[in-house]
Structure formats: C-alpha cells, structure tokens
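Visitor: Just to be clear, the model below is a prediction. Sequence and coordinates:
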Amino acid sequence: MIGFVAWDSDEIATFRARWPVGTPARAACELPYWTAARTNDAVMIGPGNIGPDGILTFLQSKTGGRAYVPWPNPLPEFAEGCADEREAVKAASTGTGQTFLAVASRPRSVKGLGNLIADYARAAGIKDRSAHGLRKALLTAIAEAGGTSHAIMAWGGHSSLSEVEHYTKAVQVRRHVGRERGRNVVSPQRG
C-alpha cells in the first residue's frame, strides 16, 4: 500500500493508553478509525447519519461512494469480537452538536482534525502517523479478519472493487506463506 502508512495494533493501543475516553484526542482518533472516514468526512459525521436500521451511513466526499458502518446494529461475522471496541468508539464520540466531533457546537475543521491526530500521536510517542493511516488500519483489519472485498468496499465507501483489492491481496499473500488464519478485527487494549 503506497502513500500513508497504516497504524499497527501496537500504535493504536499506545494511543489509547495515552488518551483515555473523554479526551478530545481519543474522539479525534476513534471516529476516523472505526468509520474509516477521511478527515473531510469525519468532521461532518453525527447522529443524523445513523439510520433506523442502526447503520451509520455517509457519502464519501472524495469518491461519491456511500459508506456503511455498523453502529448499534448487529456486527458482521468478521467483526463480532469488536462489540466492546465499538462501544468505546461511541463513548469517545461525544460531540453535542450536529457532528460527533463538534467543537463549541461547530464542526471541527478538516485540516485541524488531521493536524490534531498527528500531534496527539506524536505526544503519545507515535511518529509519522496520520489520520489517513487510521482509515488504512481499519480496512486492513477487516481484510485480516476475513472480511470480503465487498465488506471493505461498503465500510470504506469505495466505489469499485479494484480500489480495495490491495487490502485483500496483501493479506492473501501473507496467508499463502504463513500459517495465519482469518481472525476478528484487531481490538487493541483500550486505556
């Protein structure tokens, strides 16, 4: 995967240990991670994006693809072990306005969110990680947990299967040379 580097599970665990639920840093990290939203979309996600079916849905501003993220609805089989993680994400996303990441009842700025995540990561001792790396981490974790290309496409809001192939291809290559088996989405220790 070229470009931004995906956070690994140790980095996510380190971040969570440094920034507990209830801090702006934790909210800034958790929502883009769980939703796999780019910063320009994450700053706009709020309670109005949750449908009566319990699925958080939003339109990707970059691709126009619609993303579907489990919120209170039952988790897909590959993510069943992540119920506690999802509850932590919901607890961390406490914006009281129209968006979960609202600051003073206004959406957080796109650039501000990206800079905050990088700054908070550095303060936790994590270097060279970005908000987009959180997106990549979640989509990679879905592939590692046995989620299909269609599952990654739906959760990430991709508009074509070719856009998600690099996630599943990398996992399949590793499985061909190792003893790795499908597993649930990574759920590092929460602080």
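Guide: Yep, it's here.

Visitor: C-alpha from now on. contacts and neighbour counts both.
Guide: Noted.

Visitor: who's in contact with the residue nearest to Glu165 when sequence neighbours are not counted?
Guide: Closest residue to Glu165 apart from its sequence neighbours, by Cα to Cα, 6 or more residues apart in numbering: Ser149 at 6.7 Å. Contacts for Ser149 (Cα atoms under 8 Å, 6 or more residues apart in numbering) come out as Ala143, Leu161, Val164, Glu165, Thr168.

Visitor: can you tell me which residues contact the first one?
Guide: Just to be clear, that refers to Ala143. Ser149, Ile152, Tyr167, Thr168, Val171.

Visitor: how much space between it and Ala170?
Guide: Separation of Ala143 from Ala170 (Cα to Cα, to the nearest Å): 9 Å.

Visitor: Report the contact partners of the residue most central in space within the chain.
Guide: A centroid search over the chain (Cα atoms, centre = their mean) returns Tyr33, at 2.0 Å, as the residue closest to the centre. For Tyr33, the contact set (Cα under 8 Å, 6+ apart) comprises Leu134, Arg135, Ala137, Leu138.

Visitor: try it again with 10 Å
Guide: Residues in contact with Tyr33 (Cα atoms under 10 Å, 6 or more residues apart in numbering) are 7, 12, 27, 42, 89, 131-139.

Visitor: Which strand or helix spans it?
Guide: Per DSSP states H and E, Tyr33 falls inside helix 24-35.

Visitor: Got another one to weigh against that:
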Amino acid sequence: MEEEKRPYLSHFQDRHGKTRWRYRRGKVTISLKGSPGEAEFEEAYQAAIEGRKPRTAEVSKMPGAAAPGTFRAAWTKVKRSPEWIAHDPATKAKNVRLAEEFLELPIVEGHPELWGDVPIKDLKRRHVKDILSHFSATPHKAKHLLVTIRKMILVALDEEWIETDPTWKLSYRPEYKGWRAWTDSERAMFEARWPIGSTPRTAYALALWLGNRRSDVARLKWEWFDFRKGNVTLVTKKGDKTLVLPITPMLRETLAPLSRDTETVLLTQYGQPFSEKSLTGRMADWTHSADLPKGCTMHGLRKSLGKMLAETGATTRQLMETLGHDDIEHAELYSRAAEQERLARDAMTKVTKRYQTKKPKG
C-alpha cells in the first residue's frame, strides 16, 4: 500500500465511495487533495512533512493572452479573419488604435478591471452607450469605435459565444459635420496669393479638381496621368479603390508649366515627396499666408468639389464614383445640402413673386 511506503500517510473511503488521503501525526490530521503522484498532492504532503503551508504555482499572464469568450479573444480572431486581411494598411492601423483604446478602457473609473477582459456575453446595450459617451468630445471617433466593437461582436456571434447582438440598430450619428467646404471668395484669395507653378497652387488644384484625400494627393505620380486621353488613374490608399478621373481644363492649366522629370507631382523644397502629415501642416501655412480664416483645410477642398458637383446636378452615384466613397450616406450629404438650398430658393422665389404681385401700388 502507498501509505506503508510514506510515513504518516493513510487513506479511507468517504460516504460516496471516493478514496480520500490524509496526513496523521500525533494529534495533527491534515486532509490532502488529489492522489499520490499528482502535483497538488505531492506539494501538500511535503508541506505537511516540513510543517509549512503548501506552495501554489505563480500564474503569470502572458502578453496578449486572452480568456475565451472575452473581447480580447474576439479581437485576436478579428485580426485573423479574411475580411481583416483584405483591409488596407491605413484602415487596419485606425481600427487597431481604436480597439486597443477600448480593450484597455476601465469598466469603472479607478478600478483595474478592463473591457478587454470582459466576456462579450455580459455586454449590455446600456454599456455600449456609456462607452460611447466617453468620446462625446470626439463624435466621429465614437462612431468609428462602435464599428470596431461590432467587429468583435460579429466574431462572438460566429463563435456562438452570444446569440444576439446588443448593438442591433444602435446608431451613433454625430452632429459634427467635419471640415467645411471653402467658399468662392476663399478660393479666389488663395489663387490670388499663390500663382500657377507654385507648390501651394499645385497642391490646391490637385485636391480641388481631383477631390482626392491628402493620402492620395501626396503620392500622385506623373505616370498615373494620361494627358492624351485626358484622365488620371489611381488606386486610393484608403479602401484600395481604383479611380479613373478626368483631367479638367482647370487642372490641366495648373499642371502645364510643371516639370515632369520627377516621380511624384508634389515635392518639398528639399526635392522629396510630401508625407500626409507634412502636407496638412504646409497647407495650414499656405492658407495663413493668403489671409484665409482657420478651417480652410485640404479636406475642405474635397468637400468643395463635392458641393459643386451636387449643386450642378450630379447624382449620388456620380458623387460616389468621383470622390471614391463606398458609403452612400457620405455622398448624400452633398446631395441633400444642394437640394435643400435649391428647394428653399425656388420656394422663396414663388413667395416673393406672389407678394410683389398682390402688393398694392402707390
């Protein structure tokens, strides 16, 4: 028997017929968990022999470790999905920043528990609303965060960790409309300050007459332009979407005097391509030099083109294909604004005519 080989060790059958082990020495009796040969049993027996408390193994959390069913585990699966792999680097980077901020967000301020370690099945609708309220000062960030959280919820649904989506039909539409379009007078002031042939005027024209984002304006290459056919072909950095855009007479006039011996159309004073961030900073300097008010940004020129397209009758589909939008809601913002202005003008014109007709003479 095992107890004969080890001093003070004995066993017995409990009322359920299960074998139990104990250490008995004089008046001291200590119950031992497990069975001989098991790590927990061996440590408890040795501790009883030595007259100390059993030692427990220290559990160290490995970096990136995630308990099954938690948001952190779901995010790990998101990054392995085919949909994630298909995203462009800029979209991935934005989602990673938002996800990491959410995963490290305390459930309750001042307490160590984080949302990343919460089982998704415990998420309630009120929790999501509370999370989004933390970002009320940056409403567009809150909107994008909701999209990122939903990626994790979709994984939970696929893995059958949950049966329903707590964010179903939960919308977050920020009232903030983003960067505004430039006015006609602001564009005229900029053009008067920066003549054709200058770098500021070139950057301005590319952003306005192609409607590209700064990420695409900064990397536009001469080889993408086909002046014989009258178009430029580019693959957008955001969304990896191929656009074939016409070269308008206004843009052609701006590009005509420029040297085409360089790779990119835009170059810094050091002969290097602009980065996205540096182009934003330089545009701020250029608009300030032209005495323009704050708010005249490069993205505002993209808004200006969208506004002009809508005002001249472009359809929503035409707006989407010109500006590279995948979301119809973005394009409809321009259409609705132009339609509202037109309808209001037509309505007030009718009222004015009627009033002036009925107004007594003399």
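Guide: That came through fine. These figures come from a predicted structure and were not determined experimentally.

Visitor: Between the contacts of Ala143 of the first structure, which sits nearest Lys127 of the first structure?
Guide: Using Cα to Cα, Tyr167 comes nearest to Lys127 of the first structure of those, at 22.9 Å.

Visitor: Give the aligned equivalent of the closest one in the second structure.
Guide: Aligned against the second structure by TM-score structural alignment, Tyr167 of the first structure finds its counterpart in Tyr334.

Visitor: And for Phe15 of the first structure?
Guide: Checking TM-score structural alignment: Phe15 of the first structure goes with Phe190.

Visitor: and its match, how many neighbours?
Guide: Using other Cα atoms under 10 Å, Phe190 of the second structure has 20 neighbouring residues.

Visitor: roughly how far apart are Pro70 of the first structure and Ala151 of the first structure?
Guide: For Pro70 of the first structure relative to Ala151 of the first structure (Cα to Cα), the value is 11 Å.

Visitor: Okay, buried residues for stretch 82-100 of the first structure please.
Guide: 82, 85-86, 88-90, 92-95, 98-100 (16 or more other Cα atoms under 10 Å).

Visitor: what ranges do the helices span in the first structure?
Guide: Counting by DSSP state H, the segments of the first structure that form helices are 9-18, 24-35, 39-42, 83-92, 110-123, 131-144, 149-156, 165-177.

Visitor: possible to save those as JSON lines with distance to Arg66 of the first structure?
Guide: As requested, the helices of the first structure are exported to JSON lines (distance: least, Cα to Cα, whole Å):
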{"stretch": "helix 9-18", "distance to Arg66 of the first structure": "26"}
{"stretch": "helix 24-35", "distance to Arg66 of the first structure": "12"}
{"stretch": "helix 39-42", "distance to Arg66 of the first structure": "11"}
{"stretch": "helix 83-92", "distance to Arg66 of the first structure": "20"}
{"stretch": "helix 110-123", "distance to Arg66 of the first structure": "19"}
{"stretch": "helix 131-144", "distance to Arg66 of the first structure": "15"}
{"stretch": "helix 149-156", "distance to Arg66 of the first structure": "7"}
{"stretch": "helix 165-177", "distance to Arg66 of the first structure": "18"}
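
Visitor: To Gly3 of the first structure, which of those helices lies closest?
Guide: That would be helix 131-144 among the helices of the first structure, by Cα to Cα, at 9.1 Å.

Visitor: So which bit of the second structure is that closest one matched to?
Guide: Counting by TM-score structural alignment, helix 131-144 of the first structure corresponds to residues 298-311.

Visitor: The matching stretch vs the first structure, average offset?
Guide: Here the mean offset of stretch 298-311 of the second structure against the first structure after fitting is 0.8 Å, by mean Cα distance after the TM-score superposition for the first structure.

Visitor: buried sites along that stretch?
Guide: In stretch 298-311 of the second structure, counting by 16+ other Cα under 10 Å, buried: 298-307, 309-311.

Visitor: same thing with stretch 106-118 of the first structure?
Guide: Pro107, Arg108, Ser109, Val110, Leu113, Gly114, Leu116, Ile117, Ala118.
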